[in-house]
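Trainee: Let me see the structure of the following:
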Amino acid sequence: MAGRVTVFVMCCVCDPDGMQLRQTMKLLLVGPKSPPVGGTTVLFDQLCAYLEGQDGVDLTVINSSPHVVGRTPVAIARFLARIFAQIRHHDACVLHASCTSKMPMVMVAVRLASLLFGKPCGFRAFGGSFPVFWQARSAAGRWLLARSVLRADQVFLETRESVAFAKGLTTTRVDWFPNSRPVSLPVHSRWGAARRFVFISHVKPSKGVLVLLEAAKALKGDDVVIDVYGPLQDGLTEAVFQDSRVTYCGELAASAVSDTLRHYDVLLLPTFYPGEGYPGIILEAYAEAMPVITTDWRCIPEITNDDCAIVVPVQDAQALREAIEALVNDQVYVEELRLGAAKQAKAFSSDVWGEYFLTRMRALVSR
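Mentor: All right, here's what the predicted structure looks like:
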């Protein structure tokens, strides 16, 4: 009786001379693609673009944006079924999501499919709200989180506070995966003491807009400019800027943020927004070698230090005004902060963190 030979074929990437370089890894990412353009979609798009440019990666993306998925029970069921069907054809799957009420349900589908097909799965949370989200859940909600998100093979959380909190709840691997931005560090023509200050964010009380208006009332220096960009929210209108030294300049497209920052000297973000994680606008300012004045709020101190930013108490208009005046009057201090911002930018480069994500995925698949 003739023997039977079983042949296993492995897909590999080779160089032009035929030398094997690396096995092709098939990754499935589930997350929010733009449009609309926002903090989470920008981050997810960045990572997808990085992975698509890497040799040895075969990437499939399932868009979880609500306007694509739909909001009806039937639409959500189809979305979950698509994830379930795709996981079997990939080496690993990672869900990228904000901490919302629907997130655990999606992660349950990912986790069940990964167990059924023997594929590793991961979870990445956007924002710094995981501890708050956990504490706000009922006993049943925490049970579901513990058996879905915290049973993933790999968990990525945006802030160190969130990582420390989650490590106390699970034995799975939990890693820091911060907000990041592309870094080019252009050479600026504007040097010297600061005269032009800018606020770019949602224009609402919890982002510190009213505190900024109060600080500007007694601000010294007739040539100091303070401009505000962003959508008006939570009841604020352009009327609050009347008879103020602060000028409201309207909304700003995400694609215009970097170019706009280059017309200013310092970013202002006196936020006390409850859901604040690592504000992307701070990292974008660093990428332009721009100093920041912000607040000692939630996880912001994790991405600031005395070399690149001035951190003031929350809702303290006097401290905010004094910080602005310190940069108006001290050219050497401003230039020191610019150098510090450029250094800080490199620590939050999207290329650096894209490579880290890829390294963790390769380790997950090969174990």
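Trainee: CA only for contacts and neighbour counts going forward, please
Mentor: Noted.
Trainee: Name the residues of stretch 84-100 that are buried.
Mentor: For stretch 84-100, a neighbour-count test (16 or more other CA atoms under 10 Å) marks 84, 87-88, 90-99 as buried.
Trainee: export the residues you listed to a markdown table and tack on distance to residue 197 and secondary structure?
Mentor: Shown next, in a markdown table, are these (distance: CA to CA, whole Å; DSSP: H, G, I helix; E, B strand; the rest coil):
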| residue | distance to residue 197 | secondary structure |
| --- | --- | --- |
| 84 | 49 | helix |
| 87 | 48 | helix |
| 88 | 52 | coil |
| 90 | 48 | coil |
| 91 | 48 | coil |
| 92 | 45 | strand |
| 93 | 43 | strand |
| 94 | 39 | strand |
| 95 | 38 | strand |
| 96 | 34 | strand |
| 97 | 33 | strand |
| 98 | 31 | strand |
| 99 | 33 | coil |
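Trainee: Now show me the structure for the sequence below, then we'll compare the two:
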Amino acid sequence: MRHIMAKAGIIGHFGYGKELANGQTIKTKTVTGELRKQLGRENVITLDTGGGIKKLFIILLKCIRVLKMADNVIIMPAYKGLRILAPYISFFNFFEKKKIHYIVIGGWLPEYLEKHIIVRRCLKLFHGIYVETEAMKRKLERQKFNNVVVLPNSKDICVLAESELKDIKERPYRLCTFSRVMKEKGIEEAVYAVECINKLCGKVIYTLDIYGQIEKGYLERFERILKENESYIRYKGVIPSRKSVEILSGYYLLLFPTYYKGEGFAGTLIDAFSAGLPVVASDWKYNSEIVTAEVGFLYSYRERKQLVDLLVKLYENNELVNGKRMACLRKAKEFSVESVISVFCKYLD
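Mentor: Below you'll find the predicted structure:
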């Protein structure tokens, strides 16, 4: 009797049994949840790659099982996993002849493939490589890829109703960050800017609330930073995904001063747009493609003075900020997980 094939098998880091709030796990779960909605739960099987080197042998064996049980195999590894999965899947797919899809998480792939020739060759055999931005696609096409598709990041999130949108006029203005709490995400750039402006003005004109999971190894330094600026900077913990819009909608601006080397299309930007919250971001990596003049403001990354000057300007001209709130809501609708994954599903046929 012939075994009934699943439409899609997803290999990625689900973090089952753990409370993980990193971009890789969130995107893997988001994509999987929507595929189950659109294809039917019975047509989607999964394999969790969590567990590291201790479970590598078992994971690799299960990869073969996924290849045999699904018409389409979707992999969603980070760079360490890609180095193993791409050659392994390519080899066994020589016999299975399935469509292999790689949904890229973050913006590190083009630079990574310049140094990893074997992985690059394997990925060219895949049915599709799905990157988050047009700029990433262009970089890969310069490496002779012809199977690259832009599939922007997306979230299963309720966009704030236009009737609930409010201009923020109460001072001091409340700023926030909403990302992993680590130096490379620009946490200290944000702290410096707020500290500098408040000292310059001789009073508190901005406060800063920091949300997100604190990176291992950064806790001690971060606690020291909070203690030194406790009158206007606070750590507010991790926001449950279903409450992000409700909480973020009360802020004046979201600060995203990242210079994280793996940055792609950060999910935090979708949360901000969905809350009608304009963004002040560094022009690092692909931010300029997402944080356009319609929905936010850019400054040169690691240029702290530019950030300070921009925030002073936006304090003095709140109409520049409040005038972008409606555009943020419109922008957010472009990144609904339903619409993005419906496009992806066309490549599974």
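Trainee: where does the TM-score land?
Mentor: Overlay of the two chains. TM-score (TM-score structural alignment, normalised by the length of the second structure): 0.86; 332 aligned residues with a CA RMSD of 2.6 Å.
Trainee: What's the match for residue 324 of the first structure in the second structure?
Mentor: Mapped onto the second structure by TM-score structural alignment, residue 324 of the first structure lines up with residue 311.
Trainee: Aligned to residue 284 of the first structure, what sits in the second structure?
Mentor: Using TM-score structural alignment, residue 284 of the first structure pairs with residue 271 in the second structure.
Trainee: so how far does the one helix or strand residue 327 of the first structure maps to sit from its counterpart in the second structure?
Mentor: Using DSSP states H and E, residue 327 of the first structure sits in helix 317-329. Superposed on the second structure, helix 317-329 of the first structure shows a mean distance to its aligned partners of 2.6 Å (mean CA distance after the TM-score superposition for the first structure).
Trainee: what residues does the helix or strand following that helix touch?
Mentor: Once the chain leaves helix 317-329 of the first structure, the next helix or strand it forms, by DSSP H and E, is helix 331-347. Residues outside helix 331-347 of the first structure that contact it (CA atoms under 8 Å, 6 or more residues apart in numbering) are 183, 185, 191-194, 283, 285-291, 307-309, 327.
Trainee: Tell me the buried residues within the residues you listed.
Mentor: For these, buried by 16+ other CA under 10 Å: 183, 185, 192-194, 283, 285-291, 307-309, 327.
Trainee: Just the ones in strands from those, please.
Mentor: Taking DSSP state E, the ones among those that sit in strands are residue 309.
Trainee: and the buried ones among the contacts of helix 331-347 of the first structure, which of them are in helices?
Mentor: Taking DSSP state H, the ones among those that sit in helices are 283, 285, 286, 287, 327.
Trainee: Need the counterpart of residue 176 of the first structure in the second structure.
Mentor: In the second structure, residue 176 of the first structure lands on residue 150 (TM-score structural alignment).
Trainee: shouldn't that match be in contact with residue 134?
Mentor: Yes. Assessed by CA atoms under 8 Å, residue 150 of the second structure is found in contact with residue 134 at 6.2 Å.
Trainee: list the contacts for the residue minimising distance to the centre of the first structure?
Mentor: For the first structure, residue 179 is the residue whose C-alpha lies nearest the centre (CA atoms, centre = their mean; 3.3 Å). Going by CA under 8 Å, 6+ apart, residue 179 of the first structure touches 43, 158, 278, 279, 280, 283, 348.
Trainee: 7 Å instead, please
Mentor: 158, 278, 280 (CA atoms under 7 Å, 6 or more residues apart in numbering).
Trainee: What about the residues you listed, which are in strands?
Mentor: Among these, no member lies in strands (by DSSP E).
Trainee: Tell me, how many residues neighbour residue 258 of the first structure?
Mentor: Per other CA atoms under 10 Å, the neighbour tally for residue 258 of the first structure reads 14.
Trainee: Okay then, goodbye and thanks.
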